[in-house]
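Chemist: Pasting a predicted model and its sequence here:
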Amino acid sequence: MNSILYLQSAVDSVLEAGKIVLEIYHSDFKVKDKGKNDPVTEADLKASSHISESLRFLNIPILSEEDSEKKDVSKLQTVWILDPIDGTREFIHKNPEFAISLGLSILGKAVLGVVFNPVTLELIYGAEDLGVVYQKLENIPDFFQLNSRTLQKC
């Protein structure tokens, strides 16, 4: 696995989705129900779509909480797992305690992850063979360089 490529791609896609989410967060948006007591917003759907499209070149299936069709991933060796708004209720109530969460699972084991809160600009990313980094960003950058100096062996 090319951890740097996958991690850089994941961070880039999540940060770009953060821009989309933040724009919707600061607007009047509609809330729908996916099921009983299970809300979904335009931000959930647009972030999911953006991340899915931006990672498509890696040819790894994506299991998103917002997928309308449920996928059987039990036989997949490698899969992205996405929650485009982890904390949809908080998002709806304009409580900034939510995040975009993306992980990569290989043979049922989490090997890479990115968590980003676009309101507080807190970013956490890492991979099992690279380590984990927490960064408080000043803004959502158009280009992000992984902080290789602070990535350390787990």
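Modeler: Sure thing, it's come through.
Chemist: hey, let's count contacts and neighbours off CA atoms from now on
Modeler: Fine.
Chemist: Would you map the strands across the chain?
Modeler: Using DSSP state E, the strands of the chain run over 31-35, 38-41, 62-64, 78-86, 99-106, 109-117, 122-127, 131-136.
Chemist: Looking at this protein, which helix is longest?
Modeler: helix 3-25 (DSSP state H).
Chemist: Report the angle between that helix and strand 109-117.
Modeler: If you take axes from the mean of the first three to the mean of the last three Cα atoms, to 10 degrees, helix 3-25 sits at 40 degrees to strand 109-117.
Chemist: for the residue of the chain positioned farthest from its centre, what are its contacts?
Modeler: The centre of the chain is farthest from one residue, residue 36, which by Cα atoms, centre = their mean lies 24.3 Å away. Going by Cα atoms under 8 Å, 6 or more residues apart in numbering, residue 36 touches no other residue.
Chemist: From residue 50, how far out is it?
Modeler: Relative to residue 50, residue 36 is positioned 26 Å away (Cα to Cα, to the nearest Å).
Chemist: ditto for residue 78
Modeler: Taking Cα to Cα, one finds residue 78 at 20 Å from residue 50.
Chemist: Give me the contacts around the longest helix of the chain.
Modeler: Contacts of helix 3-25 (Cα under 8 Å, 6+ apart): 42-44, 46-48, 50-51, 54-55, 91, 94, 100-102, 112-119, 125-127, 129-130, 140-146.
Chemist: Selection in ChimeraX covering whichever of those are buried, please.
Modeler: Provided next is the ChimeraX selection string for whichever of those are buried by 16 or more other Cα atoms under 10 Å:
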select :42,43,44,46,47,48,50,51,54,55,91,100,101,102,112,113,114,115,116,117,118,119,125,126,127,130,146
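Chemist: Any idea how many residues pack against the closest residue to residue 98 other than its chain neighbours?
Modeler: Excluding the flanking residues, the one nearest residue 98 by Cα to Cα, 6 or more residues apart in numbering is residue 87, at 4.6 Å. The number of residues packed near residue 87 is 15, by other Cα atoms under 10 Å.
Chemist: this is the other structure I want to compare:
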Amino acid sequence: MTVSDTLSLAINAARAAGTEILKIYNSNYDAWEKEGNAPVTDADIASEKIILDTLRASAYSVLSEETDDDLARLSEKTIWVVDPLDGTQDFLNKTGEFSVLIGLVQNEHPTLGVIYQPTADKLYFGEKGKGSYVQTNGGDPKRIHVSDTKKLASFQAVMSGFHSNPLHLALATGLGIAHTTRMGSAGLKAATVAEGQHDIYFHTSHHTCEWDTCAGDILLAEAGGTMTDLLGQPLLYNQTDVNRRHGILASNGVIHEQLVEKIQDYLLREHSSNT
């Protein structure tokens, strides 16, 4: 397999950031809350600095979670989208389920993505037209593909851990999904769908942002899956509003349209019963 220079740069950035995150993870560090009460740690900031310094070689602008967004990126066709530490709450709670997310966007769509879980030394990467891969402990990369599960009763759903919402479990039950797993990091959840470990991941909150979905979006697509919002619309990137106002839905793609219809029907009934 051939890795482009741009993807190689992103992989190097993710690995270097992950190494620093692990050092901080296993030491004493400071943590605080930013606007919106979201947690931030020394690891978020250190990781972001390493990534920004590394990606500077590409000359593309960067949209990153911990850096103020001046919107200058909107005039550019190609940008990086970065979450330096996806799953900060899991970092704080020592679950090991956090990751570094780096994606490249061209003309509002992701073209490559990297997801790195430092605690497992597990690297997911993919590039448009070239497939998605996983590499564990520095071994040989292995190509990954989504599952071929068609029946909802057989679906394995992965849902948020510390950002869990009673609606999510109720929705899974309403869809007829009996098997659910909780996991940290939006990127890792998307990656497990991409490698066929799970069949569906969804989130109804509008707090999910471009940096949470970018890397996972292209990885899932190259593995044969689909990621949209809950209305079934493709996710666009490098937008003025970076929030996912209509949630996200990641699946193996086999019955994605059916999932959208069933989810919308369920949410409509829920809304009607609460008004």
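Modeler: Yep, that arrived. All figures in this text were calculated on a predicted structure; none of them were measured in a lab.
Chemist: need the strands of structure 1 in CSV with distance to residue 150 of structure 1, can you?
Modeler: Shown next, in CSV, are these (distance: least, Cα to Cα, whole Å):
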stretch, distance to residue 150 of structure 1
strand 31-35, 39
strand 38-41, 35
strand 62-64, 28
strand 78-86, 24
strand 99-106, 20
strand 109-117, 15
strand 122-127, 10
strand 131-136, 7
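Chemist: Report the distance from stretch 17-35 of structure 2 to the chain centre.
Modeler: 19 Å (Cα atoms, centre = their mean, to the nearest Å).
Chemist: before we move on, what about stretch 10-18 of structure 1?
Modeler: With Cα atoms, centre = their mean, you get 7 Å for stretch 10-18 of structure 1.
Chemist: Stretch 79-91 of structure 2 now?
Modeler: On Cα atoms, centre = their mean, the centre of stretch 79-91 of structure 2 falls 9 Å from the chain's centre.
Chemist: Can you check the distance spanned by stretch 19-39 of structure 1, start to finish?
Modeler: Stretch 19-39 of structure 1 end-to-end distance (Cα to Cα) = 21 Å.
Chemist: buried set for it?
Modeler: Of the residues in stretch 19-39 of structure 1, those buried (16+ other Cα under 10 Å) are 19, 20, 21, 22, 24, 25.
Chemist: Would you mind putting those residues into a markdown table with distance to residue 61 of structure 1 alongside?
Modeler: Output for the buried residues of stretch 19-39 of structure 1, formatted as a markdown table (distance: Cα to Cα, whole Å):
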| residue | distance to residue 61 of structure 1 |
| --- | --- |
| 19 | 23 |
| 20 | 22 |
| 21 | 22 |
| 22 | 26 |
| 24 | 26 |
| 25 | 28 |
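Chemist: Looking at these, spot the one nearest residue 72 of structure 1.
Modeler: Checking these against residue 72 of structure 1 with Cα to Cα, the nearest one is residue 21 at 27.7 Å.
Chemist: what does that closest one align to in structure 2?
Modeler: Matched across to structure 2, residue 21 of structure 1 falls on residue 21, judged by TM-score structural alignment.
Chemist: what about its match, distance to residue 61 of structure 2?
Modeler: For residue 21 of structure 2, the distance to residue 61 of structure 2 - Cα to Cα - is 23 Å.
Chemist: Which residue ranges of the stretch 51-200 of structure 2 form helices?
Modeler: 88-92, 166-175, 186-194 (DSSP state H, counting those that start in this stretch).
Chemist: Nearest residue to residue 116 of structure 1 in space, ignoring adjacent ones along the chain?
Modeler: Using Cα to Cα, 6+ apart, the nearest residue to residue 116 of structure 1 is residue 123, at 4.5 Å.
Chemist: How about residue 48 of structure 1?
Modeler: That would be residue 84: by Cα to Cα, 6+ apart, it lies 5.4 Å from residue 48 of structure 1.
Chemist: tell me, how many neighbours does that neighbour end up with?
Modeler: 30.
Chemist: That one reaches residue 65, doesn't it?
Modeler: Yes - assessed by Cα atoms under 8 Å, residue 84 of structure 1 is found in contact with residue 65 at 7.5 Å.
Chemist: Please render the helices of the stretch 51-200 of structure 2 as a markdown table that adds distance to residue 256 of structure 2 to the earlier fields.
Modeler: Shown next, in a markdown table, are these (distance: least, Cα to Cα, whole Å):
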| stretch | distance to residue 256 of structure 2 |
| --- | --- |
| helix 88-92 | 29 |
| helix 166-175 | 13 |
| helix 186-194 | 13 |
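Chemist: Tell me which of those helices is the most buried.
Modeler: helix 186-194 (a mean of 28; mean count of other Cα atoms under 10 Å).
Chemist: Show me what that helix packs onto, helices and strands only.
Modeler: Secondary-structure packing of helix 186-194 of structure 2 (3 or more Cα pairs under 8 Å, 6 or more residues apart in numbering; DSSP states H and E): strand 99-106, strand 109-117, strand 156-160, strand 200-203, helix 210-222, strand 248-251.
Chemist: Pull the number of nearby residues for residue 138 of structure 1.
Modeler: Applying other Cα under 10 Å, we find 9 residues neighbouring residue 138 of structure 1.
Chemist: If we ignore the residues flanking it in sequence, what's nearest it?
Modeler: For residue 138 of structure 1, the spatially nearest residue (Cα to Cα, 6+ apart) is residue 121, at 7.0 Å.
Chemist: residues contacting that neighbour?
Modeler: Residue 121 of structure 1 touches 136, 137, 138, 139, 140, counting by Cα under 8 Å, 6+ apart.
Chemist: which one in structure 2 is aligned with it?
Modeler: So residue 121 of structure 1 corresponds to residue 121, using TM-score structural alignment.
Chemist: what's the spacing between the residue nearest to residue 48 of structure 1 and residue 67 of structure 1?
Modeler: 11 Å.
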